[in-house]
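**Q** next input, structure requested:
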Amino acid sequence: MNAVLIALLLLPLAGAAATLAPLGRDRAADDTRALRLGTAVTGAVLVLSLVLAAGFDQDDPGRMQAVTDVAWIPALDVRLHLGVDGISLPLIVLTALLTFLCALYSTKRLPGGDGVPGARAFTGLLLLLEVGMLATFAVLDLVLFFLSFEIVLIPMYFLIARWGNGRKVPAANRFILYTLLGSAVMLLGFLLIGFNAGTFDMTRLAVEHGSGLSHTTQLIAALAILAGLAVKAPAWPLHSWLPDAHTAAPTVGSVLLAGVLLKMGTYGLVRVLLPIVPDGAETFAPYLGAFAAVGIVYGSLACLALARPGAKGDLKRLIAYSSVGHMGFVLLGIASLTPAGVNGALFANIAHGLITGLLFFLVGAVKDRYHTSDLDTLAGATGAALYGRAPRIGGLLAFAAVASLGLPGLAGFWGELLAMYGAFDPAAGLSRPAFVTYMVLAGLGTLLTAAYLLIVVKRVCMGDPAQPAPVTGLPDLQPYEAASWTPLVALTLLTGLWPALLLGLSDPAVQHLLGGG
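**A** You can find the predicted model right below:
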């Protein structure tokens, strides 16, 4: 299976390189071939990820599998170390799925216009982005983790700056400046660990569970790593780059930014912070929990402000702020330092990727039809009236909204429930009154989340379809949209009704990381 994991990383890299070769003289035909190449390569990567999942030993998900471990930079003991366990496998499959769906969607909805590059450049950047995302979840060396973490920044920057809309260049600049600064701080923490422990190998460091590092070293390294990863998570108050990036990004950029890139930060907290510097994690856990609780309430209040009539709120910006709240639940679960909380965080990671990816696809479809994502315009005198004018899209938007607010039986419920349960009974050594307070704030956040999402559904989906529409010839769900969105709907239902599908994989691995065994 290690050959499958290596192929999983090399295939999109080869596909990205292939887009550099001229495919023909005809620009239109060239673009068509490039988009088909992107779909074929990402489809093959998805198949390989499913083969990897099928060959994964589910009886021992806490053990690293499909391992490759060879020397890369012997002088620094940096190794080309790859592997998957029950924590990383679902994220790898999610990444492969979302990238394929974005490539498929782009064959019909690639942003164009004056000064916008062609499909070859778009496809090459999308495949390079996939390499970095997959590698982040597969590498087991701190230096490789940093490099993989950085690979995604340049492709996403250009996807926003060249294929985005509105104030796309300032949004892209803000995105890369924030994330580069966070990465630089994170690297300092990694170097401090590696030089003091004598290795950058994440599995060896996890087994040692901080025994080779002094208390002071752990505190300094944990602070640096936490600060760097919190930018990507994004944790309040380091989130301010996110709404602008989402608002300006093209639809597929928003889907991958919310569905995968945000998960890289929280995955790093689970994979690196908790097992490698446990003393530092325990010291800073109450502060992380406090920021998480504030972020949950703040994100919900910001969404309520955008959803109210007359606020000129942008629907994409609202969904971006909702991610600040939802990722707050992930951070709260991690901060509890309990198996229940960390499992809830990992479950919420996957659920957020499925649900928010679907929401951004749907918002993109609404914007394509009405040529705006401004809520006041969509909810004008007659309303967008999706139930009457495009009932399938309206129904899907309502489905994604109730999934996002955490309706039992759908994916969004279990992660938030387990994260709050972890806060209710945090790990020994943490202040239970403080974490119960965080849990209460998170519970308030769920009520506020329900409020703003139901307001959005009312304003966008309802209205009088008998009145003249703001645009004529409003099409309902198209075949390419159905193909791109159906897997997300199905998985949202499946993981909501059968949570053991994910929890059975993650729990043994989480127990292993928290115990250091």
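**Q** only C-alpha atoms from now on, for both contacts and neighbour counts.
**A** Fine.
**Q** quick one: list the elements packing against the longest helix seen in the chain.
**A** Longest helix in the chain, counting residues (DSSP state H): helix 339-370. Contact here means 3 or more C-alpha pairs under 8 Å, 6 or more residues apart in numbering; DSSP states H and E; on that basis helix 339-370 packs against helix 88-109, helix 251-256, helix 315-335, helix 391-404, helix 411-424, helix 479-497, helix 500-515.
**Q** this one next, for a side-by-side:
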Amino acid sequence: MIPLDETVLQALLLAVVALPLLGAVAALLPAPPGLRGRGPDQAVLRHGVTVTGAVLALTVVLTLGFDHDRPGSMQAETNVAWIPALGVRLHFGTDGISLPLLVLTALLTFLCALYSYVRMPQGPSPKAFVALLLLLECGTLATFAVLDLMLFFLAFEMVLIPMYFLIARWGGEGRGPAAWKFVLYTLLGSVVMLLGLLVLGLNAGTFDMVRLADAHGSGLGHTTQLIAALAIGIGLAVKAPMWPLHSWLPDAHTAAPTVGSVLLAGVLLKMGTYGFVRILLPGVPEGAHTFAPYLAAFAVAGIIYGSLACLALARKGAKGDLKRLIAYSSVGHMGFVLLGIATLTHTGVNGALYANLAHGLITGLLFFLVGALKDRTGTSDLDTLAGATGGALYGRAPRLGGLLAFGAVASLGLPGLAGFWGELLALLGAYHPAAGLSRPAFMVFLVFGALGTLLTAAYLLVVVRRVCMGDPAETRPERLATVTDVRGFEFAAWTPLVVLTVVAGLWPGALLGLMDPAVQSLLPGVTR
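**A** Next up, the predicted model:
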């Protein structure tokens, strides 16, 4: 890896953020005659693959040109005045915390565009679908690249409109109410978060996230920090999603099209936890310290609740939906992320960031697989999959069954796969929380978190047994040959996620070496 000139890095980062927006506008224009292929629908779907592929290529070049000897420093910075009267600036940059999230966003969006090129969701015009997909990518990338509180809020809200329409227009049964619930919950949370951002920025005299992190709360009174931490935390917790503010998530996932579920779980949930690490911990450290035990308590409640909900959905006769089950599993997995953040330690926060990335890879793969299974059988109901449609994927579609089992064992945190390290580090952070936090309380949180890992293994193994192995008492032999195994375009879309899940599990030092210096710069004075 050869570090590139800072001017080149600036141009790359701006191109990564701007290209999806330009591509979204271009998607709505008529396709040139020479690029229409078999028709305008194919042309616009090809356009989506091309633009998202170009964005992914640019993020890879940005990663290769990033100076890995100083990942704790902000690089590729662009900082120009935008609204001088309010002190709002067009400030972009990336470090060891945001760079992996940029790559994850670009990768998952490209894989979704590639998947949709062959398996376009049923719904209105492909033009609108591709434009919304690219707009969603732009908002997500901007959230991870901006370094101004007001720009962060605008990017944070930008993703709501495209995700609402992806659910409402291309979703399945119950898509209307699910889309409205998604928007209302996140909008209400965002209004509260905006108040907190204004309290923080106006009292600190700057909306610049780098300056706020460097100041580390100096000049802010204790009450101001408490108000800002509470308001910002509530808004971020809705997106995270933290129990009990999670109830929009299962409905949204169940109704969303496959690519909508992949992006919602893979990258949109990370916007909330990223905000905790980037804004809340360094900007209002006293407020974060005060609310850390409560955040940890809600986190472990989410871990246990999500696991118990999944066990209830997985049992025979419950008519549990497999997409809904994976959505509830996300509540539990993101609980580990929030627990790691609540420890206020380098170990815990690194674990949270690692679990963030692992969840994006693994849960993105699981939603792809469940979507493919629903396309083949017409259902994602567990009882129907295990009974009326035959179950026994190992025998009917061995590659599909094997991939589903792989995703399940990766999600339960099998050592050697990506899901293991983040949850382990989060629990280790709870074993030695930051100074001033109650260690006995965090030991209780650790015990409940460890119990959650056992419950996670239980429900995922039940799912594998019922769907992949089948039940001889339920299976109808005459239906055993009706499931098509993995197709070529599905291999192309899923293989990168499988490979990265294995690589991240076997080589955690690559990511931790990138993230840890940045975490240390955001949490100065923490000894572990």
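**Q** fetch the TM-score of the aligned pair.
**A** Remark: TM-score between the superposed chains equals 0.97 [TM-score structural alignment, normalised by the length of structure 1]; 514 aligned residues with a C-alpha RMSD of 1.5 Å.
**Q** out of the helices and strands packed on helix 339-370 of structure 1, deepest packed?
**A** Most buried of those by mean neighbour count (mean count of other C-alpha atoms under 10 Å) is helix 315-335; its value is a mean of 29.
**Q** that helix maps to which residues in structure 2?
**A** Aligned by TM-score structural alignment, helix 315-335 of structure 1 falls on residues 322-342 of structure 2.
**Q** likewise for stretch 139-148 of structure 1?
**A** Using TM-score structural alignment, stretch 139-148 of structure 1 pairs with 146-155 in structure 2.
**Q** about what we covered before: and the match of helix 315-335 of structure 1, how far from structure 1 on average?
**A** For stretch 322-342 of structure 2, the mean deviation from structure 1 after alignment is 0.1 Å (mean C-alpha distance after the TM-score superposition for structure 1).
**Q** before we move on, back to that, post-alignment, the longest helix of structure 1 versus structure 2, mean distance?
**A** Mean deviation for helix 339-370 of structure 1: 0.2 Å (mean C-alpha distance after the TM-score superposition for structure 1).
**Q** got the buried residues for that helix?
**A** 339-367, 369-370 (16 or more other C-alpha atoms under 10 Å).
**Q** do the same with stretch 211-224 of structure 1
**A** For stretch 211-224 of structure 1, by 16+ other C-alpha under 10 Å, it's 211, 212, 213, 217, 218, 219, 220, 221, 222, 223, 224.
**Q** what's the counterpart of the last one in structure 2?
**A** Using TM-score structural alignment to pair residues, one finds that residue 224 of structure 1 aligns to residue 231 in structure 2.
**Q** residue 449 of structure 1 now?
**A** Per TM-score structural alignment, residue 449 of structure 1 is aligned with residue 456.
**Q** for residue 198 of structure 1, same thing?
**A** Checking TM-score structural alignment: residue 198 of structure 1 goes with residue 205.
**Q** now residue 497 of structure 1
**A** Match for residue 497 of structure 1 (TM-score structural alignment): residue 506.
**Q** correct me, but its match touches residue 416?
**A** Yes. Counting by C-alpha atoms under 8 Å, residue 506 of structure 2 touches residue 416, with 5.3 Å between them.
**Q** hmm, back to that, contacts for the match of stretch 139-148 of structure 1, please.
**A** Residues from elsewhere that reach stretch 146-155 of structure 2 (C-alpha atoms under 8 Å, 6 or more residues apart in numbering): 88-93, 139-140, 142-143, 194, 197, 201, 207-210.
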